[in-house]
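Participant: sequence unknown, structure follows:
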């Protein structure tokens, strides 16, 4: 877990330095929100509760402040608790351990290794997903770039997709729309992960074509179990399609390929 922690802390320091040390006086609320949203989701998932709790509180403060843009002085005060939390973790020499992950509960054989595409805007989260899902026998294709993710869908034929719908700007939404429009006559189970586990966000995800929604932070064992269930469904649908026992219906995610 140490390398995930170090990657996330380095990412936080880099962004804070860009805002605080370079004298930015016009940082928008939206930029702050996206940063906090990403850090909160990743830190909670990899076991950094102090960072997750701090960013959750800062998200609430950001919402209540009503400011549209922030000066360097305002940001120094706003981020003071996060800076202290990052500094304290940076001084620790022990590895941060997450909860029980149930790694040995299920593993795919090498000859049936499924591919999972992971799309998220945080490198530390992608590193964590690649290693943890890799332990369970998945071939993990990870990227922060929605355009590349769409290329991987066409070229690598993933059996399932995991993405943060609420990435920078509308990147996640645009990817879901592209996936729905491009993939015809194929069923690729899609799991949306996100920090804000609200009814509105779940409805949006499902209306865009998601098959499942998992709130960040999450336990890897739970996500793995959900993916296993999605893969069982995919194998059933694929078998029915091959044998002619099922007629695709675009209303449930099947359509014809434009490729």
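Facilitator: All right, it came through fine. Not measured: the values here are computed from a predicted model.
Participant: can we go C-alpha only for contacts and neighbour counts from here?
Facilitator: Fine.
Participant: from residue 32, how far off is residue 40?
Facilitator: 12 Å (CA to CA, to the nearest Å).
Participant: neighbour count for those two, which is higher?
Facilitator: Neighbours were counted for residue 40 and for residue 32 using other CA atoms under 10 Å; residue 40 has more, 27 against 16.
Participant: now do the contacts for that one.
Facilitator: Contacts for residue 40 (CA atoms under 8 Å, 6 or more residues apart in numbering) come out as 51, 52, 53, 55, 56, 195, 217.
Participant: the strand or helix carrying the fourth one: what's the following helix or strand?
Facilitator: It stands for residue 55. Here residue 55, judged by DSSP states H and E, is contained in helix 49-65. Using DSSP H and E, the helix or strand that directly follows helix 49-65 along the chain is strand 69-70.
Participant: list the helices and strands that following strand packs on?
Facilitator: strand 27-28 (3 or more CA pairs under 8 Å, 6 or more residues apart in numbering; DSSP states H and E).
Participant: ok, residues contacting the strand it packs on?
Facilitator: So strand 27-28 is in contact with 19, 68, 69, 70, 71, going by CA under 8 Å, 6+ apart.
Participant: same check on stretch 220-240?
Facilitator: 100-103, 132-133, 159-160, 187-189, 214, 246.
Participant: how many residues are close by residue 6?
Facilitator: Here the number of neighbours of residue 6 (other CA under 10 Å) works out to 15.
Participant: what of residue 232?
Facilitator: Count around residue 232 with other CA under 10 Å applied: 11.
Participant: likewise residue 228?
Facilitator: Residues near residue 228, counting by other CA under 10 Å: 16.
Participant: which parts of the helix or strand containing it are buried?
Facilitator: Per DSSP H and E, residue 228 falls inside helix 220-243. Applying a neighbour-count criterion of 16 or more other CA atoms under 10 Å, one finds 220, 221, 223, 224, 227, 228, 230, 231, 234, 237, 238 buried in helix 220-243.
Participant: dropping in the other structure now:
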């Protein structure tokens, strides 16, 4: 989670810098002399606003993306013209688009200034310390149909360091609650078409949500409402209008108390890892999630090699330090979304959502390599090194949780039998040589990302880097064409509109020259939603068509499907 937050923050900073240049160029093109108001100039404007529209929402600049979308519609004629229009016609359309788009251009400039101020404030808070001590990892859901209040709360809470999602109605809130895990929910009672009361039963009867703190926001200071909400399971009730500082303090207090309860009930007191009780609960939550949105998930069973001899030789105090050291190493080198639990004694289990057995084996192998090269703990100037044996099992629908754990345990036992200090995947008949799968080291899959937005290319590579693939980059269709001709490409993530040669034109050239590799998959990205674009893409061999802005989770799922990962 922290790594992703840093990545997003750096991406936003770089994007704002790039946006400032784009808006400067847009201002110059808007003010072009009459003689320079040509079709080529109009196309340059279209490409700028099209890029802003597609990229801004990826960095959570929703209002910038919305303003740019309005400009895209105004300049669409420049992209769609099939033949050269007369110069008088071009100048007339150019003038109309400039006049109609002036308000949206001003909004882009204003929004840029506002976001720069927010980022500057965020930097100052990091440098000098926050006035409010936000509990780490807090993800909130704001449910309110008042767009102005909702937007205000989201922005203020984000500035305090929270991760915040929002919904304007019950249906959207239910969808978000199914897809994500939240630390706290604020709920407006008086919403349309369904009231906030309709969410109480949904939240408080779902075993995965019933312990999430719920703060009710209401415009009515009615004692009956308060009593009813508390009986239904609300943790706090705040009457509108309210002072933001009061709501912020209430949220902080609830999160802090919840974290304390969690620490006592669900954490192993020695290592700080989750305990068996929490594992048994959370594994059901994860399996419910993947049944709704099928993705791979793997479990790893870890056992420290010769742990008894550590206790016998150095004493239980050193044994405890070794357990703490390994737990710390696992927590530092696995993702925030991975679940680490102490199963008892010297055994740990790790659940890796979104990971195949091969992915999980690779992750745990990297940590095993660290234990070989670095001390897991130090005491009185002496360093202590360990190794461990681990078994990996990927979930399938035909097994129970007990069978899943047993498979990982069987693979771990096979690793012990093979000399310890290994990570093995589960296979049938683990006792035989053919039953031990350590992962094939074949040719790496090659993915070409062809998009003229370099920041988006960087984000895509960062988000997909955990997959067993090699990346190539192209800033336009011409570069992509050369790379495809030079070497094997298994998947091309291709932007439909780029300078020099767009995505459609690239595919047409490859088809004309009969140069498109038969095994190359195409995932096309587009900021337009026209049906003829979709039909054209399918006729040119596009396998998947995704519209900007898109979900990174959905994109990764499509990439895995296309590459059979």
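Facilitator: Happy to help now that I have it. All values reported here derive from a predicted model rather than from experimental measurement.
Participant: mind listing the helices for the stretch 351-500 of the second structure?
Facilitator: Taking DSSP state H, counting those that start in this stretch, the helices of the stretch 351-500 of the second structure run over residues 357-373, 401-417, 454-464, 477-486.
Participant: and the first one, what does it pack against?
Facilitator: Counting contacts by 3+ CA pairs under 8 Å, 6+ apart, helix 357-373 of the second structure is packed against strand 297-304, helix 316-333, strand 388-394, strand 423-425.
Participant: could I get these in TSV, plus columns for mean neighbour count and distance to residue 224 of the second structure?
Facilitator: As requested, those are arranged in TSV below (neighbours: other CA atoms under 10 Å; distance: least, CA to CA, whole Å):
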stretch	mean neighbour count	distance to residue 224 of the second structure
strand 297-304	25	46
helix 316-333	18	46
strand 388-394	29	51
strand 423-425	28	58
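Participant: just tell me what residue 135 of the first structure corresponds to in the second structure.
Facilitator: Counting by TM-score structural alignment, residue 135 of the first structure lines up with residue 466 in the second structure.
Participant: apologies, that question was intended for residue 3 of the first structure.
Facilitator: Per TM-score structural alignment, residue 3 of the first structure is aligned with residue 10.
Participant: roughly how far apart are its match and residue 3 of the second structure?
Facilitator: For residue 10 of the second structure relative to residue 3 of the second structure (CA to CA), the value is 11 Å.
Participant: same thing with residue 166 of the second structure?
Facilitator: Residue 166 of the second structure sits 23 Å away from residue 3 of the second structure, going by CA to CA.
Participant: who has more neighbours, the two?
Facilitator: Taking other CA under 10 Å, residue 166 of the second structure and residue 3 do not tie; residue 166 has more neighbours (20 against 10).
Participant: now do the SS call for that one.
Facilitator: strand (DSSP: H, G, I helix; E, B strand; the rest coil).
Participant: once you drop chain neighbours, what's closest to it?
Facilitator: residue 142 (4.6 Å; CA to CA, 6 or more residues apart in numbering).
Participant: and that neighbour, that's in a strand?
Facilitator: Yes. Assigned with three-state DSSP, residue 142 of the second structure falls within a strand.
Participant: distance to residue 480 of the second structure added to the helices and strands packed on helix 357-373 of the second structure, as JSON lines?
Facilitator: Shown next, in JSON lines, are these (distance: least, CA to CA, whole Å):
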{"stretch": "strand 297-304", "distance to residue 480 of the second structure": "34"}
{"stretch": "helix 316-333", "distance to residue 480 of the second structure": "35"}
{"stretch": "strand 388-394", "distance to residue 480 of the second structure": "36"}
{"stretch": "strand 423-425", "distance to residue 480 of the second structure": "37"}
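Participant: what is the nearest of the contacts of residue 40 of the first structure to residue 175 of the first structure?
Facilitator: Nearest to residue 175 of the first structure out of the contacts of residue 40 of the first structure is residue 195 (CA to CA; 18.3 Å).
Participant: doesn't residue 202 make contact with that closest one?
Facilitator: No. Under the criterion of CA atoms under 8 Å, residue 195 of the first structure makes no contact with residue 202, lying 11.2 Å away.
Participant: among the contacts of stretch 220-240 of the first structure, which lie within strands?
Facilitator: The strands, defined by DSSP state E, take in 160, 214 from those.
Participant: mind giving me the PyMOL command for buried ones among the contacts of stretch 220-240 of the first structure?
Facilitator: A single PyMOL command selects the buried members of those (16+ other CA under 10 Å):
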select buried, resi 132+133+159+160+187+188+189+214
